Structure formats: structure tokens, C-alpha cells
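> Predicted model and sequence follow; I will ask about them next.
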Amino acid sequence: MGRGLGANLQSAAVTQTPSIQESRPAAPGAAPASIAHPKGIKSYVRRAGRTTSGQAKALEDLGPRYVLDYAPAPLDAAAAFGRSAPLVLEIGFGMGEATAHIAGVRPGDDFLCCEVHEPGVGALLKRIGEQGLSNIRILQHDAVEVLEHMLAPASLDGVHIFFPDPWHKKRHNKRRLIQPPLVARLAGRLKPGGYIHCATDWQPYAEQMLQVLSAEPLLANTAQGYATQPWYRPLTKFENRGMRLGHGVWDLVFTRR
């Protein structure tokens, strides 16, 4: 699992883990002035990490094909993926375990994945090569800026945010990624019928997610409260470990009205 999302890479420091990977998702970071997020919040936090030789080789060999350049201009998804298909944005994928699994079981969908942590990007590229995946593209950049500048309204069929940093201490709760301004922006980027799928293993954050998502007028809950884990989201080693220790996991799935 990971805790986070975004872009700012320093080979041994930035991690964006909100995904469901073996590393822990990172959380919020600084948003553009046009997004009413608290000042200084980004979609990721800095974490230590070292790029292995296998990850470095994947970055060199596969990066030119699967890592897109950030540009403050609308993304041409059909050109980026070489086809027209439903597009899902993933914010923070950690080490890419869940991302690769989901892309493998949903070959008809394309996945645009934001992560700033270089070892995580290398790890996902390695999985792409090993599993022969063609429906993933990576942006090694802050997902908040990607959302703001590269994705047009009604351009997404789905959004995945798995295990973002919960910022456990109350005084740090304001740094959490799932807040009303970002959720409103995500909802506006979804096509009618598109979905937002969030997951967390921290109950207080799950409660906040449920409150924030439920308050967004463009979104409708698919469940009475928390959702059953969707078939495509796998359990990771980290998650299995937590479940053995009695930790819970909460999934939330909302659709665009």
C-alpha cells in the first residue's frame, strides 16, 4: 500500500502513496491557487526510499514509453494510449502492486497513474514489463496539478485513491487529501456515471471520507455507507498483514450524478 500521489522526484525521497501497494500511500500536498485547498497541501509527502537496480533498469528501458511528460495543457488520452477507451485516474500508487493487478483484470480500460516516488514508478514499470501491460501511463508529477491543468471536465470514467496518508494527528488532519475542494474538482472531471473509489485502513479517515463525499452534490453513494470491496481491487501483502492483526479496511464508491 502506499500513502500519497504526485510529482517532485528526488531519487531517495518523494513518495506519493495513496494506492494500495506494499508501501504506504502518501497524502495531500500543495494545490494550485485556483484550488481552495489549504495552503501548502500537495498530493504527496516526502518519504525515504532507494531505487533498486531492477527499478532503475525499468525506468531507463520502459520510462520513455510509459511515463508521460507533465505539461499544463489538456491531455490527449487517445494519443497517449494509442486508442480510445474509458480513462481512470489513479492518485498515488505506491509500488504499483494493485495498479498492475487492476490493469490486468480490466484490459479494456486505460489507467493514468500519478506518483512522484521514483522507486514506486520504477517498480510499476517493472511490473508493466513483466506482465505485458499496455493500458497504463504514468505521470511523475503532483496529481493536484495534473487534475487542474491536464484533465478537462467530464474526461474521466473513474478515479482511484487507495490508502492516502491518514495524517493521524488531529492537528495534521487538514493535510488530508480527501477534502471538499478536491472532491468537487474530481467530480467535475468525471463523466456522468463515472465513479470515485477510495479506500483506507484508518477508520477516522474513512468517516471523514464518507462525510466529504456524501456532501458533494454531484456525487451519489453506491451503498448505504461503506461499499463492499469491488472485485477488481486486490488485497495487498500490507493489507493482509493488517487484517490478521484485526485492522479494518473501508471502501467508498460514489458515482457522478
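Everything's here; your move. Numbers count the residues shown, from 1 in each chain.

> CA only for contacts and neighbour counts going forward, please
OK.

> where along the stretch 151-257 of the chain do the helices fall?
Using DSSP state H, counting those that start in this stretch, the helices of the stretch 151-257 of the chain run over 180-189, 203-215, 237-244.

> what's the closest of the ones you listed to Arg50?
Arg50 sits nearest to helix 237-244 of all the helices of the stretch 151-257 of the chain, at 19.2 Å, using Cα to Cα.

> thinking again about what came up before, hey, which of the helices of the stretch 151-257 of the chain is tucked in deepest?
The highest average neighbour count among those, using mean count of other Cα atoms under 10 Å, belongs to helix 180-189 at a mean of 20.

> can you map out the strands along the stretch 101-250 of the chain?
Secondary structure of the stretch 101-250 of the chain (DSSP state E, counting those that start in this stretch): strands at 110-114, 136-139, 156-162, 190-200, 219-221, 250-256.

> Give the other helices and strands that the shortest one contacts.
Meaning strand 219-221. Under the contact definition 3 or more Cα pairs under 8 Å, 6 or more residues apart in numbering; DSSP states H and E, strand 219-221 sits against helix 203-215, strand 250-256.

> here comes the other one, which I'd like you to weigh against the first:
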Amino acid sequence: MTLNHAPATYKLRRGRITPGQRLALGTLADRFAVGDGDGPLDLSTLFGRDAPVVLEIGFGMGITTLAMAEADPGTDLIAADVHTPGVGALLRGLHERGLDNVRVLNGDGAELLAQRIPSGSLAGIRVYFPDPWPKARHHKRRLVDAEFAALVADRLAPGGRLHCATDWEHYAQQMVAVLTAEPGLELEHGGPVERPEWRPVTKYEARGMARGHAVADIFAVRP
């Protein structure tokens, strides 16, 4: 199954790359990066062990990614983002904390999911605060739609969970609707829930809460 989203489901953000981030991109990518290629990834070879693997699509500056990877060393994580300064920051953080359970893709995580992740191979998928595209004419750009839900159902292993979070009420409603309609997934908790304690608050999330936005965490599992 491929994902045919068009146009892109994210907005490229401009940001200055610091000297430390640039150094990390130049010196640490070989150690932590997901290698180039077109075929399916061998996840056990990628991490050098057999362990549950989670894909995170969009990690910003990587602060939440680092915290969750450090708290759960028995789980391997593929973290993907198109924001190059954030990629550099995450690489630097992995090196400084001595973490080896994260591999980083400087690119579109949805494309990676569609093109290189084998069916039934993931223990989890995380989509935290994807671009909300709040204008009605842009809703078609949103990542979490029926096609994405079907792809997630195929890529998750039995018992694997999709975890989404958003601070846009209409997007939360859309997520619930498409996940409920997908026969390969079961919506958990009957709908959105409050942030679980083990998920750190992201910078984007804190900004939304300061504006009065309600945050919704949404889970779906492959039976």
C-alpha cells in the first residue's frame, strides 16, 4: 500500500541552523540516520537487535523524542521530520545522552511509512501535533485521513497502537471519525482523552494551551 497524499501534509518551517546543529548533521548522521534506499527496511538490522519499533512522524526539535526514548530504552524509535534544525538538535541530543535506540530521518515520515516500512512490523506510530491546516479549503492536506488510517492499520503489528495528539478540536473530531471508520483499527477509550502522564508536553502543545486550546490524545489499536 502506498500513500498518495498530494499536496504535502506539512508546512516547511524556516529556521536558522546553529553551529552545534550543523556540526551534528555533519558528524552524527552516519551513526543515527536512516539510510537512503527504496526497499523495505530491515528493522532489526537498522537497530542491531530485535525489539519493538515505533515510528514518530514529526518531532519538532526532538525534546519529547529524547525524553520518551530515554524513559523506554527497550523500545526502538524511528523519528522523522522535515525540519533540518530540529534534525540537527535531535542528533546532538542523542549523542549527548548516549542513546542508541533512535534512528533519525531528515524527511517525510508519511512517505517512509508508505514506502519502506514492512506490513505488520511496528509496535506503534506517534503523530503528535501534526499541521492542523485550520482553513476549510486546506483540510484535504491533513495527514490523518482515511487513507492514512488504512496505511497505519497495515503497518502496525497486531496489538500495535497509533497515538495522535492535537490541540485543534475539528482535527480531533476528524481523527476520531476516520479511525472509527477504519476496519483494521479499533478506537480506544471511545474518543479523545487527556494527555497520559508518560507523554511529555511538547513546545507546540504548551503554546496551544496558552492560547486556550484543549488538547486531545487519541489512541487506536490494531486488533
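Cool, got the structure. This is a predicted model, so every value here is computed, not measured.

> I'd like the helices of the stretch 151-257 of structure 1 laid out as a markdown table, including distance to Ala123 of structure 1.
Shown next, in a markdown table, are the helices of the stretch 151-257 of structure 1 (distance: least, Cα to Cα, whole Å):
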| stretch | distance to Ala123 of structure 1 |
| --- | --- |
| helix 180-189 | 27 |
| helix 203-215 | 27 |
| helix 237-244 | 15 |
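
> Mind checking those for the one nearest to His117 of structure 1?
helix 237-244 (18.1 Å).

> so how far is the closest one from its chain's centroid?
Relative to its chain's centre, helix 237-244 of structure 1 lies at 20 Å (Cα atoms, centre = their mean, to the nearest Å).

> thinking again about what came up before, distance to Gln179 of structure 1 for the helices and strands packed on strand 219-221 of structure 1 - can I get that in TSV?
Shown next, in TSV, are those (distance: least, Cα to Cα, whole Å):
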stretch	distance to Gln179 of structure 1
helix 203-215	6
strand 250-256	14
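
> what's the closest of the ones you listed to Ala103 of structure 1?
strand 250-256 (18.3 Å).

> give me the stretch of structure 2 that the closest one matches.
Counting by TM-score structural alignment, strand 250-256 of structure 1 falls onto residues 216-222 of structure 2.

> follow-up on the earlier one: how about JSON lines for the strands of the stretch 101-250 of structure 1, with distance to Arg127 of structure 1 and mean neighbour count added?
Output for the strands of the stretch 101-250 of structure 1, formatted as JSON lines (distance: least, Cα to Cα, whole Å; neighbours: other Cα atoms under 10 Å):
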{"stretch": "strand 110-114", "distance to Arg127 of structure 1": "14", "mean neighbour count": "27"}
{"stretch": "strand 136-139", "distance to Arg127 of structure 1": "11", "mean neighbour count": "23"}
{"stretch": "strand 156-162", "distance to Arg127 of structure 1": "18", "mean neighbour count": "26"}
{"stretch": "strand 190-200", "distance to Arg127 of structure 1": "22", "mean neighbour count": "22"}
{"stretch": "strand 219-221", "distance to Arg127 of structure 1": "33", "mean neighbour count": "20"}
{"stretch": "strand 250-256", "distance to Arg127 of structure 1": "25", "mean neighbour count": "23"}
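
> Turn those into TSV, columns for distance to Glu145 of structure 1.
Shown next, in TSV, are these (distance: least, Cα to Cα, whole Å):
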stretch	distance to Glu145 of structure 1
strand 110-114	10
strand 136-139	11
strand 156-162	15
strand 190-200	16
strand 219-221	22
strand 250-256	22
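
> out of those, nearest to Thr52 of structure 1?
Here strand 136-139 is closest among the strands of the stretch 101-250 of structure 1 (Cα to Cα), at 18.7 Å.
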